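> Sequence plus the predicted model coming up.
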Amino acid sequence: MDKVWASALEAVADIPDDASLAVGGFGLSGIPATLIRALYDHGVTGLKVVSNNCGTDGHGLGVLLAAGRIARVTGSYVGENKEFARQYLAGELEVELVPQGTLAERLRAGGAGIPAFYTPAGVGTQVATGGLPWRHAPDGTVSVASPPKETRDFAGRPYLLEHGITTDYALVRAWRGDHHGNLVFRKAAANFNPSAAMAGRVTIAEVEELVEPGELDPDTVHLPGVFVQRVVALSPRQAAEKKIEKRTVL
């Protein structure tokens, strides 16, 4: 089955308002920037995004955030995105902050059909007891807070129950991919991309290099095509566009 679509805009055209969306990447590394821009052009709003972070001001998911298209974020890191912080503190955006390893496992579990699991991460903190602010009121008070989590002891050690995450769609970026949707991720881009792809009911992948079926060594494939429904081949200019969140000179 050939899963290649003619353009990013066509590939995201059926994503409706209020959809849930898993998005790969870490900071600005490995983010599906072309698909995000196409989603912005599509005009969709009210999105419920699951991603490690929400891009930066003017880049990645920050483009959708600045346009007021995102209603809720489940993530681990605010980072350098001042607009993200502003919207959250102003009560314009609901944010569920999750320990980074827990978020990765929740996505992986959802994609693997595992409804829930126990983890020691967060024991003894507000992650366990609840009360973390998900949404602020305009006056700065907390209008929606996280609920307490179920705790259970295993071998004398407490663990928290966390639920797997699945989403309506997923957007990811791969280094190489074939027409059947088999994907290879390169270096730091192999962060949240595989687990985000698994969590989406419809997964759309932008690939820097599109190859014919059979050209990928099966031993190098990080994500099999069964998890990918649509593939978009990037132009050389799009493939070369890789922003840096914070440049450091030693």
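Ah, there it is.

> going forward, measure contacts between C-alpha atoms and count neighbours the same way
Will do.

> Tell me which residues touch Val50, please.
Val50 is in contact with Ser20, Leu21, Ala22, Val23, Val73, Thr74, Gly75, counting by C-alpha atoms under 8 Å, 6 or more residues apart in numbering.

> one more time with 10 Å
Val50 is in contact with 20-24, 72-76, 95-96, 103, 107, 165-167, 170, 196, 199, counting by C-alpha atoms under 10 Å, 6 or more residues apart in numbering.

> hold the first one in mind and look at this next one:
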Amino acid sequence: MGLFSNRLDRESLKPGDHIYSWRAAYIYAHHGIYVGDEKVIHFTRTGQKTGTSSVVDVLMVSSAPLPSLIPCPNCPPTNNTNGVIASCLDCFLAGGVLYRFEYSTNPAIFLAKPLDATCTLAPSDPPETVVFRANYLLDLENGFGCYNVFKNNCQDFAIYCKTGLLVSNKKSISQSGHVASIFGKTLTGVVSGMLKFANTNIYAKTALGVGSGVVTHFVSRYSYDISIRSDVIKVPVEEVVQIHHKKAN
């Protein structure tokens, strides 16, 4: 692992690691918690509505392993369809490369990362606590609520297991870096559009556009980090279901 890549060898995996694998040419990554013995607990759209009913769900949240006519001999059998599932590491990766999400990242390194949703400034809880949360939510019906790409996704699940932190306001967006990136890029587009009508020459417009885009991206990326936001609370895993129920109503 280095400044520009969180790529990880399987031999270096430890229980409690927050891992991910990129999908669709780095547009979206699927996240989960490694709990040991080649097993990953993760949050998917399996067996439930996503809550947004939009094309975004289809393009960006196709995170569950592709169905196979031959069941994987390494995956634990389960009838669980609540969205929190257990898979073997191979099924979780679905042919992708293994990466580890970083915690307690130095602010300078956090901003220098070329890709969003690869690290956070927040510290992680001890590995045994992380594994306990993941297993607890696996055993609960609808344990982590309804999957929603903008408010409650696989990265939110993994970050919660690692930190115990949840967004408390049902109107707030997800705590994940993916969603912050979407909003930041949208804002950048708005600013760039406004600059097109500015009373200045093309070179100045280009410089202003690039500069404003970089600044907007960094500001949105930093301000939406789980460790910075003011709408985040520490929630015991036993109370997660009640929190999601209140946010849904």
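Happy to help now that I have it. Only a predicted model underlies this, so the values are computations on that prediction, with no experimental measurement involved.

> where does the TM-score land?
In this superposition the chains share a TM-score of 0.26, using TM-score structural alignment, normalised by the length of the second structure; 121 aligned residues with a C-alpha RMSD of 6.8 Å.

> Please flag which of the contacts of Val50 of the first structure sit within helices.
Leu103, Leu107, Ala196, Ala199 (DSSP state H).

> The third one against Gly111, yeah?
It stands for Ala196 of the first structure. Yes - between Ala196 of the first structure and Gly111 there is a contact under C-alpha atoms under 10 Å: 8.1 Å.

> neighbour count winner among those two?
Using other C-alpha atoms under 10 Å, the more surrounded residue of Ala196 of the first structure and Gly111 is Ala196, with 31 against 23.

> Mind listing what's buried along the lengthiest helix in the second structure?
Taking DSSP H as the criterion, the second structure has its longest helix at helix 202-223. By neighbour count on 16 or more other C-alpha atoms under 10 Å, the buried set for helix 202-223 of the second structure is Lys205, Gly209, Ser212, Gly213, Thr216, His217, Phe218, Ser220, Arg221, Tyr222.

> which strands and helices sit next to that helix?
Under the contact criterion of 3 or more C-alpha pairs under 10 Å, 6 or more residues apart in numbering; DSSP states H and E, helix 202-223 of the second structure touches helix 107-112, helix 177-195.

> So which of the contacts of Val50 of the first structure are in strands?
When DSSP state E defines the strands, the subset of these inside them is Ser20, Leu21, Ala22, Val23, Arg72, Val73, Thr74, Gly75, Val95, Glu96, Thr167, Ala170.

> thought the second one was touching Asp168?
Yes - using C-alpha under 10 Å, Leu21 of the first structure and Asp168 qualify as a contacting pair, with a distance of 6.0 Å.

> neighbour count winner among the two?
Between Leu21 of the first structure and Asp168, Leu21 has the larger neighbour count (other C-alpha under 10 Å), namely 25 against 17.

> quick one: that one from Val63 of the first structure, how far?
According to C-alpha to C-alpha, to the nearest Å, Leu21 of the first structure stands 15 Å off from Val63 of the first structure.

> and if you look at Val49 of the first structure?
Remark: distance between Val49 of the first structure and Val63 of the first structure (C-alpha to C-alpha) = 13 Å.

> Which one of the two is surrounded by more residues?
Taking other C-alpha under 10 Å, Val49 of the first structure and Val63 do not tie; Val49 has more neighbours (25 against 21).

> tell me which element that one is part of?
Element membership for Val49 of the first structure (DSSP states H and E) is strand 47-50.

> Cys38 of the first structure touches Ala8, doesn't it?
No, residue 38 of the first structure isn't Cys; it's Ala. Yes - proximity of Ala38 of the first structure to Ala8 meets the contact threshold set by C-alpha under 10 Å, at 5.9 Å.

> quick one, which of those two is more surrounded?
Neighbours per residue, other C-alpha under 10 Å: of Ala38 of the first structure and Ala8, the larger number sits with Ala8, 22 against 18.

> could you list every residue that touches the more buried one?
Ala8 of the first structure is in contact with 34-39, 204-206, 230-234, counting by C-alpha under 10 Å, 6+ apart.

> now do 6 Å
Contact partners of Ala8 of the first structure, counting by C-alpha atoms under 6 Å, 6 or more residues apart in numbering, are Leu35, Ala38.
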